[in-house]
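Colleague: requesting a structural model of the entry that follows:
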Amino acid sequence: MSVHFSCTMCGRCCHDLHLPLSVDEALDWIARGGDVQLYCDAIVWPQEPPESDALAQHRRRRSFAAHSGALSVRVAVTLVAAFKGPCPHLGANMACGAYDQRPRVCRIYPAEVNPFVPFDPSGKLCPPDAWSSNQPPLMRAGQLVTPEIDALIAQSRDADQRDRLTKAYLCTLLGYDTAALANEGYAIYAPQRTRVQAALQAAQQAAAQIDDPEPRSPHPWHLITNRAATLSTLRSLSAVAHAPEGVPRSQQTPTYLGFLANDTDGRD
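Modeller: Just a heads-up that it's a prediction; the model follows:
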């Protein structure tokens, strides 16, 4: 089956977004007056998976090693441009005011960067006429037919891997040490703009001085979950784990975004 697509400039995909950014893109976004948040999640990593485990290897390439208590984990930190309403660069005519500098994720849309997320036009925000058969082909037999988008996806994945050390340093500089469990939610940090800009620049400069193909966090991590069974399991594995309500409150306390219903009943 073929999928055809062309942007209709409806502006729907430019509202109420959480855009994942590379480190370079995050610095560009901040320089243009935007705010950047950190979405942190972690996966339990008791041993190295086989090379044939494609999903685990994908997760490995975009995360750094860490520990929570006695439990080995890998932490993925996603830099996110988050905004409510229209994108700050969206014009009244629905044209992008930062078109030449827009993030890769905007250039790739509606295709998927994550190879394990099935492409589903019905889940996209674009109107029906964007998918009409008279539009240029986007996919054939499940494969992209646009070399430009293929190249952008490859660049995005390369940046994910390249940025891991910078992100590990960034969390250390900012004092961030809490992550949600992968597939259950995110721990979200929303630092002040100039603070995260300075920390990003310092972390990027520090990472550039070190050739470390396997970055590791220098500090322990806390895990948060709103699922009672998950909390019990993590603690049985000697992890430092809390329900969202039990995370020690400070200026560094993240917001918890859960994908599942909370059944911890406020217990920690």
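Colleague: switch to C-alpha atoms for all contacts and neighbour counts from now on
Modeller: Noted.
Colleague: in the protein, which spans are helices?
Modeller: Secondary structure of the chain, counting by DSSP state H: helices at 23-31, 54-61, 104-108, 147-162, 164-174, 193-208, 228-236.
Colleague: buried stuff in the third one?
Modeller: When you say that, I think you mean helix 104-108. Neighbour-count burial for helix 104-108 flags 104, 105, 107, 108 (criterion: 16 or more other C-alpha atoms under 10 Å).
Colleague: a markdown table for these, including distance to residue 147?
Modeller: Converted to a markdown table, the buried residues of helix 104-108 look like this (distance: C-alpha to C-alpha, whole Å):
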| residue | distance to residue 147 |
| --- | --- |
| 104 | 14 |
| 105 | 15 |
| 107 | 12 |
| 108 | 11 |
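Colleague: adding distance to residue 251, write the helices of the chain out as JSON lines.
Modeller: Formatted as JSON lines, the entries for those read as follows, by distance: least, C-alpha to C-alpha, whole Å:
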{"stretch": "helix 23-31", "distance to residue 251": "21"}
{"stretch": "helix 54-61", "distance to residue 251": "29"}
{"stretch": "helix 104-108", "distance to residue 251": "31"}
{"stretch": "helix 147-162", "distance to residue 251": "28"}
{"stretch": "helix 164-174", "distance to residue 251": "11"}
{"stretch": "helix 193-208", "distance to residue 251": "13"}
{"stretch": "helix 228-236", "distance to residue 251": "24"}
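Colleague: what's the closest of those helices to residue 215?
Modeller: When these are ranked by distance to residue 215, counting by C-alpha to C-alpha, first place goes to helix 164-174 at 5.4 Å.
Colleague: would you do the same for the sequence below? I want to compare the two.
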Amino acid sequence: MDMDFDCTMCGKCCHNLRLPLTVSEAIAWLKRGHDVQLFVEALPWPEEPPEDNLVAAHKRRRSFAATSGSLPVRVVVVIVAAFDGPCPNLQEDMRCGAYESRPLVCRIYPAEINPFISMDPAQKACPPEAWTGASSPLLRQGQIVDAQIAALVTESRNTDAADVWAKAALCTTLGIGSAALSNEGFVVHTPDRSSLLSALESAQMVKTATASSWQFVSNRSETANALDSVDAVVSRTSAWEAEGATFLGFFPDDVSGSGTH
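Modeller: As a prediction, the model looks like this:
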């Protein structure tokens, strides 16, 4: 696949986002007085997959080990800058007011960071004319041709893996222990800025973690029943409440039953 890209400075990619941040970027974002949330999902991990399972290896690299009841799981925490409307750094002329210190994901856009997601202009906010400038090649035969962007993608993946222990410590410090089942949604945690900043600053030097206990949250009866059957701890959204947390599901609610099992 060959693809060209020229930014039109339309500003569409700078509105209404939950923008993934590294731990250090999240600290800087909070210090500027902006909002940060934690999007959390978990994957059942009853045994280690084969070494040649590259998708599993990618998921393992960016997650930490935990348990839910008697079920081994891996927890993925995505720290995001949260804003509705324009990015707080977006200026009236559609230029970035924090261009030199903008997050990695902004520097990489519109390229993909996940190696298992193919870039699709239809899934991007950019207008059609952004993809017609042959003077700015982005992909050739499916590979990023801009050496700087390619290096930033590698940096982003490595930082994502390096931040895992800090994220585990962050959750422990903040008492966070609820996650959605991977690919079905997220539990979105919104700690107050001061507590989150303090916890992030304490967690950023952590390099190891002990397995913690987690609960799944689901809005789907089939999922909740399946997790019950393997002795995981699961709460149905119909009976679940957690201070500073909401459930963001990818599927319509169809839960029945109540309580945590």
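Colleague: rewinding a little: for residue 181 of the first structure, state which of the buried residues of helix 104-108 of the first structure is nearest.
Modeller: Looking at the buried residues of helix 104-108 of the first structure and their distance to residue 181 of the first structure, the nearest is residue 105, at 23.9 Å (C-alpha to C-alpha).
Colleague: now do the alignment partner in the second structure of that closest one against residue 210 of the second structure, distance only.
Modeller: In the second structure, the residue matched to residue 105 of the first structure (TM-score structural alignment) is residue 105. Between residue 105 of the second structure and residue 210 of the second structure the computed distance is 29 Å (C-alpha to C-alpha, to the nearest Å).
Colleague: which residue is the nearest non-sequential neighbour of the residue nearest to the spatial centre of the first structure?
Modeller: Residue closest to the average C-alpha location in the first structure (C-alpha atoms, centre = their mean): residue 78, at 3.2 Å. With sequence-adjacent residues excluded and distances taken as C-alpha to C-alpha, 6 or more residues apart in numbering, residue 78 of the first structure is closest to residue 39, at 5.0 Å.
Colleague: for the one you found, what are its contacts?
Modeller: Counting by C-alpha atoms under 8 Å, 6 or more residues apart in numbering, residue 39 of the first structure touches 77, 78, 79, 80, 186, 187, 188, 189.
Colleague: and of those residues, the nearest to residue 94 of the first structure?
Modeller: Taking those together and measuring to residue 94 of the first structure by C-alpha to C-alpha, the closest member is residue 80, at 22.0 Å.
Colleague: next, count neighbours for that closest one.
Modeller: By the measure other C-alpha atoms under 10 Å, the count of residues near residue 80 of the first structure is 23.
Colleague: against residue 25 of the first structure, how distant is it?
Modeller: Residue 80 of the first structure sits 10 Å away from residue 25 of the first structure, taking C-alpha to C-alpha as the criterion.
Colleague: with residue 265 of the first structure instead?
Modeller: Look at residue 265 of the first structure and residue 25 of the first structure: by C-alpha to C-alpha, they are 39 Å apart.
Colleague: higher neighbour count, these two?
Modeller: Counted by other C-alpha under 10 Å, residue 265 of the first structure and residue 25 do not tie: residue 25 has more neighbours, with 18 against 11.
Colleague: residue 220 of the first structure maps to what in the second structure?
Modeller: Under the alignment (TM-score structural alignment), residue 220 of the first structure maps onto residue 213.
Colleague: quick one: contacts for the residue lying closest to residue 140 of the second structure once chain neighbours are set aside?
Modeller: The spatial neighbour of residue 140 of the second structure that comes closest, neighbours along the chain excluded (C-alpha to C-alpha, 6+ apart), is residue 2 at 4.4 Å. The contact partners of residue 2 of the second structure, taken as C-alpha under 8 Å, 6+ apart, are 137, 138, 139, 140, 141, 142.
Colleague: mind telling me what the fourth one corresponds to in the first structure?
Modeller: Taking TM-score structural alignment as the alignment basis, one finds that residue 140 of the second structure is matched in the first structure by residue 140.
Colleague: mean deviation, the lengthiest strand in the second structure versus the first structure?
Modeller: Assignment by DSSP state E gives strand 71-86 as the longest strand of the second structure. Here the mean offset of strand 71-86 of the second structure against the first structure after fitting is 0.4 Å, by mean C-alpha distance after the TM-score superposition for the first structure.
Colleague: show me what that strand is packed up against.
Modeller: Contact analysis of strand 71-86 of the second structure by 3 or more C-alpha pairs under 8 Å, 6 or more residues apart in numbering; DSSP states H and E lists strand 15-21, helix 23-31, strand 36-44, strand 64-68 as its packing neighbours.
Colleague: if we use 7 Å, what do you get?
Modeller: strand 15-21, strand 36-44, strand 64-68 (3 or more C-alpha pairs under 7 Å, 6 or more residues apart in numbering; DSSP states H and E).
Colleague: distance from that strand to the middle of the chain?
Modeller: In terms of C-alpha atoms, centre = their mean, to the nearest Å, the gap separating the centre of strand 71-86 of the second structure from the centre of its chain is 4 Å.
Colleague: which residue numbers in the first structure go with it?
Modeller: So strand 71-86 of the second structure is aligned with residues 71-86, judged by TM-score structural alignment.
Colleague: give me the residues contacting the matching stretch.
Modeller: For stretch 71-86 of the first structure, contacts defined as C-alpha atoms under 7 Å, 6 or more residues apart in numbering pick out 14-22, 26, 35-46, 62-67, 167, 237-239.
Colleague: what are the buried residues along it?
Modeller: For stretch 71-86 of the first structure, a neighbour-count test (16+ other C-alpha under 10 Å) marks 71-83, 86 as buried.
Colleague: what is the nearest of these to residue 9 of the first structure?
Modeller: For the buried residues of stretch 71-86 of the first structure, with residue 9 of the first structure as the reference and C-alpha to C-alpha as the criterion, the closest is residue 86, at 13.1 Å.
Colleague: if we can go back for a sec, would you write a PyMOL line that selects the buried entries of the contacts of stretch 71-86 of the first structure?
Modeller: The buried residues among those can be selected in PyMOL (16+ other C-alpha under 10 Å) with this line:
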select buried, resi 14+19+20+21+22+26+35+36+37+38+39+40+41+42+43+44+45+62+63+64+65+66+67+167+239
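Colleague: can I get the helices and strands packed on strand 71-86 of the second structure in CSV including distance to residue 117 of the second structure?
Modeller: CSV is the format used below for those (distance: least, C-alpha to C-alpha, whole Å):
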stretch, distance to residue 117 of the second structure
strand 15-21, 16
strand 36-44, 18
strand 64-68, 22
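Colleague: what's the closest of the ones you listed to residue 176 of the second structure?
Modeller: strand 36-44 (9.5 Å).
Colleague: next, the angle from that closest one to helix 221-229.
Modeller: 60 degrees (axes from the mean of the first three to the mean of the last three C-alpha atoms, to 10 degrees).
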